[in-house]
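Engineer: Sequence and predicted structure are below.
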Amino acid sequence: MDTTEMDLNNTGQIVLSDESAIDVSSAIPFYYQLQTILEEKIQSGEWKVGQKLPSEKDFCEHFNVSRTVVRKTLSNLASENLIHTMKGKGSFVKPKQHGWHLMQSLQGFYSDVVGKGQVVNTEVLELSDIPASGEIAEYLQLKPGEIVTIMKRLRFLDGEPILVVTTYIPKKLSPDLVNVDFRNRSLYAYLREENGLVIAEGTRTIESINATKELAEQLQVEDRAALSLLKSLGWTKDGTPLEYYVAWHRGDRSQFRVRLVSSEY
């Protein structure tokens, strides 16, 4: 079973007991007033992740509004990823999605999230030297069979599994990489500090896929759950391919943010 569903079913139901009210004399639509009240309770943490929201009937009676108003409010909250509705069970406060800047910045996952004060933990699933396959050799501009270090990691954010990433680094660029403990260490920091290597340019692509059974078990989601597949190739300043990685991000916990600037400015 999806861990999200388990959390939602065991956290308790919210009871409406405060003095928040709809201002019937205001020109602001009732649904928007109600939405603002509920958003504040969720974003402030007063209503906890996994807690079950009151029923539509309870909302109607407590705020003296119609069922239409309540349904529009809940629909808007769901669109904002603040709540999750489970058929036959009700609506629940949804875990917060994490926003990444990985599509517009060459910093790694570790730097992206630690800078926000979040806790990152890593389980290293594989770390070994292998001959590069044709595809990997082509990406890294190596001869087929040339040795690369492969590192497969399961990354946790604040204790929750968020992504699985498989990374390939040419052995000749970082000979001792295979001997490093990366459970609590940034790969990019190691390459910079120990090998003087920095990714100066890169390309990244993203697509939507369904989780395989293995990925579902590792990320604690349902089989065929939606994942975001990120592929990245990075070069050093002189154009040498340094890293190729493939990362599978949980679709229910990840957002990728891109800042756009007009070409006219």
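Structural biologist: Received the coordinates, thanks.
Engineer: alpha carbons only for contacts and neighbour counts from here, please
Structural biologist: Will do.
Engineer: Let me see the contact set for Met151.
Structural biologist: 124-128, 166-168 (C-alpha atoms under 8 Å, 6 or more residues apart in numbering).
Engineer: Tell me if it really is in a helix.
Structural biologist: No - judged by DSSP: H, G, I helix; E, B strand; the rest coil, Met151 forms no part of a helix; its state is strand.
Engineer: What's the separation between the residue nearest to it when sequence neighbours are not counted and Thr73?
Structural biologist: Excluding the flanking residues, the one nearest Met151 by C-alpha to C-alpha, 6 or more residues apart in numbering is Leu127, at 4.5 Å. Distance, Leu127 to Thr73, using C-alpha to C-alpha, to the nearest Å: 49 Å.
Engineer: and Ser174, that one's in a helix?
Structural biologist: No - applying three-state DSSP, one finds Ser174 to be coil, outside a helix.
Engineer: Nearest residue to it in space, please, no chain neighbours.
Structural biologist: Per C-alpha to C-alpha, 6+ apart, closest to Ser174 is Asn195, 6.5 Å.
Engineer: what about the one you found, distance to Phe109?
Structural biologist: 20 Å.
Engineer: on that earlier part again, mind checking how far the residue nearest to Ser174 is from Ile150?
Structural biologist: Relative to Ile150, and taking C-alpha to C-alpha, Asn195 is found at 17 Å.
Engineer: Take this one as well and set it beside the first:
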Amino acid sequence: MKPKTRGRPRYDETDNSATETFLKMAADGLDRSESIALWVQLKNRILDAIDAQTLLPQSRLPSEQAICDIFDVSKPVVRAALSALAADGHVIKMPRKGMFIAPTRRDVDFMTSNLGVFGDLTAKGHLVTVKTFEFYRDAPSDIEQQVFGLPREGSVVRITRVYYSDGKPITLTHISLPGHKVPGMEKLDIDNRSVFQTIKEQYGLTVKRAERWFTAAMPDAEATERMGVAANTPLISIESIAYDYEGGPLEYYRAFYNSAVASIHVRVES
């Protein structure tokens, strides 16, 4: 009988089921008529399988060449997809052994993780709806220039929206994205869609970390009207800067959050 291992998980087992999963994933092929790059489609296809647990944690992926053959794509496409997954922490490269699905991450709330409001509440089983008031491209303000390091002639995409949890307005959010990283985004349909999910699918961009600041605040006129709260309702004011895996700022937002609809949960572990 083999002794039980302790400490680090084992990554030395060949997992034939992963190859079978890849063959099933490739049954429909990648859409070469789509505007979304092939490597982004491949990355999202693998990520969906990880989320659905058809690719299990610590299972070994097929080789680069095998994935090329399965999906009928070039090595640069496969390498770009796998590199992005590795940068996001979804797969692990082991020298001389291959690439493996990373161990399952612990779930945390959006206030202390890289999830957005939409993704966090949806994952918890809430019905999330969104009303978008503004969605356009414009010249950057002074604060946007500073946050994103943009020249005066640069641009940003701005989104103003209210998120509803089970029909109750929970947050009014003003979002800014650096225009050069999301070309043409203002032409997309984002109704009732997560901003993070949209930029992941369209541009292959994901958030590695975010810095957030919280202060107690009373709602301004815009918040009282769009969130339907009284002027004397105490809210939480949030300012956030999210960064991509290259360390560049990807999203800046300011928000009013109504903790009477959903409390803020912070988990601390040592």
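Structural biologist: Cool, the structure landed. As the structure is a computational prediction, the values presented were derived from the model and not from experiment.
Engineer: before we move on, the earlier item: which residues does the residue nearest to Met151 of structure 1 contact?
Structural biologist: By C-alpha under 8 Å, 6+ apart, the contact list for Leu127 of structure 1 reads 149-152, 178.
Engineer: So Asn195 and Phe109 of structure 1 - more neighbours on which side?
Structural biologist: Shown here are Asn195 of structure 1 and Phe109; by other C-alpha atoms under 10 Å, Phe109 has more neighbours (17 against 14).
Engineer: In structure 2, what sits opposite the more buried one in the alignment?
Structural biologist: The alignment partner of Phe109 of structure 1 in structure 2, by TM-score structural alignment, is Val117.
Engineer: any idea which of the contacts of Leu127 of structure 1 is the one closest to Arg67 of structure 1?
Structural biologist: Of all the contacts of Leu127 of structure 1, Arg67 of structure 1 sits closest to Lys152, with 49.8 Å by C-alpha to C-alpha.
Engineer: Run a quick neighbour tally on that closest one.
Structural biologist: Using other C-alpha under 10 Å: Lys152 of structure 1 sits among 19 other residues.
Engineer: how far away is the equivalent of it over in structure 2 from Tyr253 of structure 2?
Structural biologist: Matched to structure 2 by TM-score structural alignment, Lys152 of structure 1 sits across from Thr160. Using C-alpha to C-alpha, Thr160 of structure 2 is found at 10 Å from Tyr253 of structure 2.
Engineer: anything in contact with each of these two?
Structural biologist: With C-alpha under 8 Å, 6+ apart, Thr160 of structure 2 and Tyr253 have common neighbours 173-175.
Engineer: Now distance to Arg45 of structure 2 too, for those, in TSV please.
Structural biologist: Output for these, formatted as TSV (distance: C-alpha to C-alpha, whole Å):
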residue	distance to Arg45 of structure 2
Thr173	30
His174	31
Ile175	28
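Engineer: Most neighbours among those, which one is it?
Structural biologist: Thr173 (22 neighbours).
Engineer: Over in structure 1, tell me which residue corresponds to that one.
Structural biologist: Using TM-score structural alignment, Thr173 of structure 2 pairs with Val165 in structure 1.
Engineer: Surely its match is in contact with Ser232?
Structural biologist: No - counting by C-alpha atoms under 8 Å, Val165 of structure 1 sits too far from Ser232 to count as a contact (10.7 Å).
Engineer: For Val117 of structure 2, see how far away the residue positioned nearest the centre of structure 2 is.
Structural biologist: Most central in structure 2 under C-alpha atoms, centre = their mean is Phe196, positioned 4.4 Å from the mean C-alpha point. Distance from Phe196 of structure 2 to Val117 of structure 2, counting by C-alpha to C-alpha: 10 Å.
Engineer: swap in Lys168 of structure 2?
Structural biologist: Taking C-alpha to C-alpha, one finds Lys168 of structure 2 at 14 Å from Val117 of structure 2.
Engineer: Quickly name whichever of the shared contacts of Thr160 and Tyr253 of structure 2 is closest to Phe100 of structure 2.
Structural biologist: For those, the nearest to Phe100 of structure 2 is Ile175 (35.1 Å; C-alpha to C-alpha).
Engineer: and that closest one, that one's in a helix?
Structural biologist: No - applying three-state DSSP, one finds Ile175 of structure 2 to be strand, outside a helix.
Engineer: check contacts around it.
Structural biologist: Applying C-alpha under 8 Å, 6+ apart, the residues near Ile175 of structure 2 are 158-160, 251-254.
Engineer: start and end residues in structure 2 for stretch 69-88 of structure 1, please.
Structural biologist: By TM-score structural alignment, stretch 69-88 of structure 1 lines up with nothing in structure 2.
Engineer: what's near enough to touch whatever residue of structure 2 lines up with Thr122 of structure 1?
Structural biologist: Matched by TM-score structural alignment, Thr122 of structure 1 corresponds to Val130 in structure 2. Counting by C-alpha under 8 Å, 6+ apart, Val130 of structure 2 touches 161-164, 191-193.
Engineer: Recalculate using a threshold of 10 Å.
Structural biologist: 118, 161-165, 167, 169, 171-172, 190-194 (C-alpha atoms under 10 Å, 6 or more residues apart in numbering).
Engineer: Likewise for Pro178 of structure 2?
Structural biologist: 137, 140, 144-145, 147-150, 154-158, 249-252.
Engineer: hmm, try it at 6 Å
Structural biologist: By C-alpha atoms under 6 Å, 6 or more residues apart in numbering, the contact set of Pro178 of structure 2 is Val156.
Engineer: Repeat that for Ser240 of structure 2.
Structural biologist: Ser240 of structure 2 sits in contact with 211-212, 252-253, where contact means C-alpha under 6 Å, 6+ apart.
Engineer: Also Thr85 of structure 1?
Structural biologist: Counted by C-alpha under 6 Å, 6+ apart, Thr85 of structure 1 has contacts Ser91.
Engineer: pretty sure it belongs to a strand, no?
Structural biologist: Yes - Thr85 of structure 1 forms part of a strand when assessed by three-state DSSP.
Engineer: Distance of it relative to Thr205 of structure 1?
Structural biologist: 31 Å.
Engineer: Same check on Ser133 of structure 1?
Structural biologist: On the measure of C-alpha to C-alpha, Ser133 of structure 1 and Thr205 of structure 1 end up 21 Å apart.
Engineer: Looking at the two, which is more packed in?
Structural biologist: Neighbours were counted for Ser133 of structure 1 and for Thr205 using other C-alpha under 10 Å; Ser133 has more, 16 against 11.
Engineer: And the more buried one, what's its match in structure 2?
Structural biologist: In structure 2, Ser133 of structure 1 lands on Ser141 (TM-score structural alignment).
Engineer: count of neighbours near Gly239 of structure 1?
Structural biologist: 12.
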